[in-house]
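>>> Okay, sequence plus prediction incoming.
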Amino acid sequence: MKRLYLDWNATTPLRPEAKAAMGQAMDLWGNPSSVHAEGRAAKALIERARGQIAAALGAEGADIIFTSGATEAAALALAGRGILCGAVEHDAVAAWCAASLPVDGWGRVFVTEPARATLQLANSETGAIQSLPEGLWAADLTQAFGKIPFAFNWLGVTCGFISAHKLGGPKGIGALVVRRGTEIAALLKGGGQEMGRRAGTENLIGIAGFGAAAEAAARDLAAGIWEEVAQVRNILKDALEIPTKEVYFPGRETPLECEALEDGPLAVLPNTLSVIAPGWKGETQVMRMDLAGFAISAGSACSSGKVRASRVLAAMGWGEDEAGSAMRVSLGPGVTGDEVLRFADVWRAAFQKHRARQ
């Protein structure tokens, strides 16, 4: 049976528009820093992509600094600043944080000094969407860009991190979006490219693909494509929840030992579902589903060959066994209700076999 890809938060298929733009960029061999006609043609392509991304992101007037990805963008914005963050942030962000901000059972991060903090707009594991405080220094927009409507210029943040391969663009290209006039010291120094903030000859092919993908993603969002994805995600949630009553949905419910929290759960990304099946290791679920023809990811990560429970779920108050027994299913356009029901049938059968062996 045809494999089903359900790991869109990890990376997305390359959009046809991005592939076409990258093919055209291959015919431009000039260095964008050169002043001759070939160089100017390459530079014009970069500026066109910069405009496409700014329009899609609602960042007109902001500086868009191309990087190798959101990881480098985060480093460029956070290095040496003593920035605070919560333990639910991506590793690429948490690596630069001086301290951790408190997190509640819904995944909500509490910020008291916005000018010294960074916060994700949407969490990659649970899909929880944060409310960003005015004056926030930096925001990780990687998972939210292209999936939910927002405008960088309306967020009230100074910097934002984005990545092409999360919205149908190529891997190896991202950007730091900065309010114009903000001082950002270059980590890579040399030729003075990207307004003196990121030296090195620009990745022309990747940038072209990023611009085309961002433009296409904005069209899909405006057309309501992700509302349809949310409907399919809800079909999956119902299929996993009703028959078993033995699973938990972090971000949609809190750990049992947590007290009732005010304001209730955060909104979640339209495509993301995190599921805890206590006692069934997340990596085992990933391997079992992979053999059955489904690509998903776990709420746990491997580091140096050692499996560790998800620190995101642990920060939200889930126990070690629960945090290590999670899977993440993330959908994209084109995934159907019948397909996720097929996944649910296979997953439930495997779960029941696992429980029977205990």
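Great, that's in hand.
>>> Going by C-alpha atoms from here, please, whenever you check contacts or count neighbours.
OK.
>>> Tell me where the chain has strands.
Using DSSP state E, the strands found in the chain span residues 4-5, 63-67, 83-86, 97-101, 118-120, 138-140, 159-163, 174-178, 272-276, 294-295, 297-298, 301-303, 306-308, 326-330.
>>> The ones you listed: which one's closest to residue 355?
When the strands of the chain are compared by CA to CA, strand 272-276 sits nearest residue 355, at 13.8 Å.
>>> could I get the strands of the chain as a markdown table with mean neighbour count and distance to residue 230?
Listed next are those as a markdown table, based on neighbours: other CA atoms under 10 Å; distance: least, CA to CA, whole Å:
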| stretch | mean neighbour count | distance to residue 230 |
| --- | --- | --- |
| strand 4-5 | 18 | 16 |
| strand 63-67 | 24 | 30 |
| strand 83-86 | 25 | 27 |
| strand 97-101 | 17 | 30 |
| strand 118-120 | 30 | 20 |
| strand 138-140 | 27 | 22 |
| strand 159-163 | 29 | 22 |
| strand 174-178 | 27 | 26 |
| strand 272-276 | 25 | 8 |
| strand 294-295 | 21 | 19 |
| strand 297-298 | 26 | 19 |
| strand 301-303 | 12 | 26 |
| strand 306-308 | 12 | 30 |
| strand 326-330 | 27 | 10 |
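>>> Reformat those as JSON lines; add distance to residue 128.
Compiled in JSON lines, these are given as follows (distance: least, CA to CA, whole Å):
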{"stretch": "strand 4-5", "distance to residue 128": "22"}
{"stretch": "strand 63-67", "distance to residue 128": "26"}
{"stretch": "strand 83-86", "distance to residue 128": "13"}
{"stretch": "strand 97-101", "distance to residue 128": "16"}
{"stretch": "strand 118-120", "distance to residue 128": "9"}
{"stretch": "strand 138-140", "distance to residue 128": "13"}
{"stretch": "strand 159-163", "distance to residue 128": "17"}
{"stretch": "strand 174-178", "distance to residue 128": "22"}
{"stretch": "strand 272-276", "distance to residue 128": "9"}
{"stretch": "strand 294-295", "distance to residue 128": "22"}
{"stretch": "strand 297-298", "distance to residue 128": "16"}
{"stretch": "strand 301-303", "distance to residue 128": "19"}
{"stretch": "strand 306-308", "distance to residue 128": "22"}
{"stretch": "strand 326-330", "distance to residue 128": "13"}
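>>> take the one below as the second:
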Amino acid sequence: MNSRLIYLDYAATTPLDPRVLEAMMPFLTGMSGNASSIHQVGRAALQALDDAREQVALVLGCQPKEIVFTGGGSESINLAIKGVAMALRAQGKTHLISSTIEHHAVLHALDYLVEYEGFTVTLLPVDRTGRVQPADLSTAIRPETALVSVMYANNETGVIQPITELAAICRERGVLFHTDAVQAPGQLPLDVHALGVDLLSLTAHKFYGPQGVGVLYLRRGTPLVPQINGGAQERRRRAGTENIAGIVGLAKALSIAESERTAHANRLRALSERLIDGVLTRIPQSWLNGDRQTRLPGIVNVGFACIETESLLLLLDQRGICASSGSACTSGSLEPSHVLLAMGLSPDEANGSIRFSLGRQTTDEQIDTLLDLLPDLVAQLRTLTPCA
């Protein structure tokens, strides 16, 4: 990465950790076998796969056989939601519950099940701070509810959801619970038994691992219909030759993220508080989106009256600062953030909001540079598009 570039979009993707690359190199430069082959090269690949599965299981506090390797977060999420829904449909379980602030991988998987498979969906609202209320979930569950899917922490605002409370409600009512935990590694605990979840989705590139590889935790005994058909890989839950180099990298990255979690989260929290205080004190008519306390330490979503985020992002980019307006998966959209609208912001407020996400290479000096530039850029834009 350019040393002069200030990268503040870690929630979109993170740079590959050199320690992770080192672990991957033997499988990228040498003979990487097919883990389904019975010869010695295949057995070496299988051993690497088994070792990686054990590493991931150790972090999640589960059994290795409960780990399913996938092609990324979106695939893990689709496998969880569609796989459980289709497995339980024969039992008359045709109702699904999620929230209005989910990533589009969740929302579009639900849309598919409604449009093509005849399911019904209830989307739980959030309050102004961006949190789902457990009482709303209790009310929404029906006898025919198959699955509830609520994200661990929001990718746009960083707001952390009451996952343990939500999962406990589902457990009491006999309903399976899935969480999209893509943003959590390195910042939040991941023990699946402490969380009480039945399914949990991750993707390596959010915690300094390679792109294109993910994980689904699937609690033993959870019914699932595979979404990719073919060979018997991943205990027949996800067909396709395993990406050994990517899986090895994912396991290494997740182990590092967990071992450094407390120190990393504390450092990010100090940096983000510095950024929030600086924005709110230096820029009039600015605000923080989402709860200030119950959020990921690495995500800061702030809004500015009387500006358009796209223009601000372009000005920042010209000065070597990378940020975003929200989810990287909707970066080309001109529509206001569905997350911010669900929290009660107006379209103008949502369109005036920007996400800064911090990471391992973020420094105090970079935050100070941003804070030195930002007030003038906002003021410049306000002269071009003054408030009505």
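Yes, it's here. Here the structure is a predicted model, which means the values were calculated and not measured.
>>> Out of the strands of structure 1, flag the one nearest residue 316 of structure 1.
It is, among those and with distance given as CA to CA, strand 83-86, at 10.3 Å.
>>> quick one: the closest one aligns where in structure 2?
Matched against structure 2 by TM-score structural alignment, strand 83-86 of structure 1 falls on residues 96-99.
>>> Between the strands of structure 1, which one is closest to residue 250 of structure 1.
strand 272-276 (6.1 Å).
>>> Compare the strands of structure 1 and give me the one nearest residue 202 of structure 1.
Taking CA to CA, strand 63-67 is the member of the strands of structure 1 nearest to residue 202 of structure 1, at 7.7 Å.
>>> By how much does that closest one deviate from structure 2 on average?
For strand 63-67 of structure 1, the mean deviation from structure 2 after alignment is 0.7 Å (mean CA distance after the TM-score superposition for structure 1).
>>> Quick one: the helices in structure 2, in order.
Secondary structure of structure 2 (DSSP state H): helices located at 18-29, 40-60, 73-88, 104-117, 134-140, 163-173, 192-195, 233-236, 244-259, 261-282, 309-318, 338-342, 347-351, 364-384.
>>> Adding distance to residue 299 of structure 2, write those helices out as JSON lines.
Below are those laid out as JSON lines (distance: least, CA to CA, whole Å):
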{"stretch": "helix 18-29", "distance to residue 299 of structure 2": "23"}
{"stretch": "helix 40-60", "distance to residue 299 of structure 2": "23"}
{"stretch": "helix 73-88", "distance to residue 299 of structure 2": "19"}
{"stretch": "helix 104-117", "distance to residue 299 of structure 2": "19"}
{"stretch": "helix 134-140", "distance to residue 299 of structure 2": "24"}
{"stretch": "helix 163-173", "distance to residue 299 of structure 2": "19"}
{"stretch": "helix 192-195", "distance to residue 299 of structure 2": "22"}
{"stretch": "helix 233-236", "distance to residue 299 of structure 2": "34"}
{"stretch": "helix 244-259", "distance to residue 299 of structure 2": "17"}
{"stretch": "helix 261-282", "distance to residue 299 of structure 2": "7"}
{"stretch": "helix 309-318", "distance to residue 299 of structure 2": "16"}
{"stretch": "helix 338-342", "distance to residue 299 of structure 2": "14"}
{"stretch": "helix 347-351", "distance to residue 299 of structure 2": "16"}
{"stretch": "helix 364-384", "distance to residue 299 of structure 2": "13"}
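>>> Out of the ones you listed, flag the one nearest residue 203 of structure 2.
So among these, helix 73-88 is nearest, using CA to CA, at 4.6 Å.
>>> Show residues contacting the closest one.
Contacts with helix 73-88 of structure 2, where a contact means CA atoms under 8 Å, 6 or more residues apart in numbering, come from 70, 93-94, 96, 105-106, 109-110, 113, 146-147, 149, 178, 180, 182, 199, 201-203, 213-216, 222-227.
>>> Same question for stretch 33-52 of structure 1.
For stretch 33-52 of structure 1, contacts defined as CA under 8 Å, 6+ apart pick out 25, 28-32, 60, 64, 193, 201, 204, 207-208, 210-212, 214-215.
>>> nearest to residue 237 of structure 1, of the strands of structure 1?
For residue 237 of structure 1, the closest of the strands of structure 1 is strand 272-276, at 7.2 Å, according to CA to CA.
>>> Which part of structure 2 matches the closest one?
Using TM-score structural alignment, strand 272-276 of structure 1 pairs with 299-303 in structure 2.
>>> Contacts only, for the spatially most central residue of structure 1.
Centroid-nearest residue in structure 1, with CA atoms, centre = their mean: residue 143, separated by 2.6 Å. With contact set as CA under 8 Å, 6+ apart, residue 143 of structure 1 has these partners: 9, 121, 122, 123, 124, 166.
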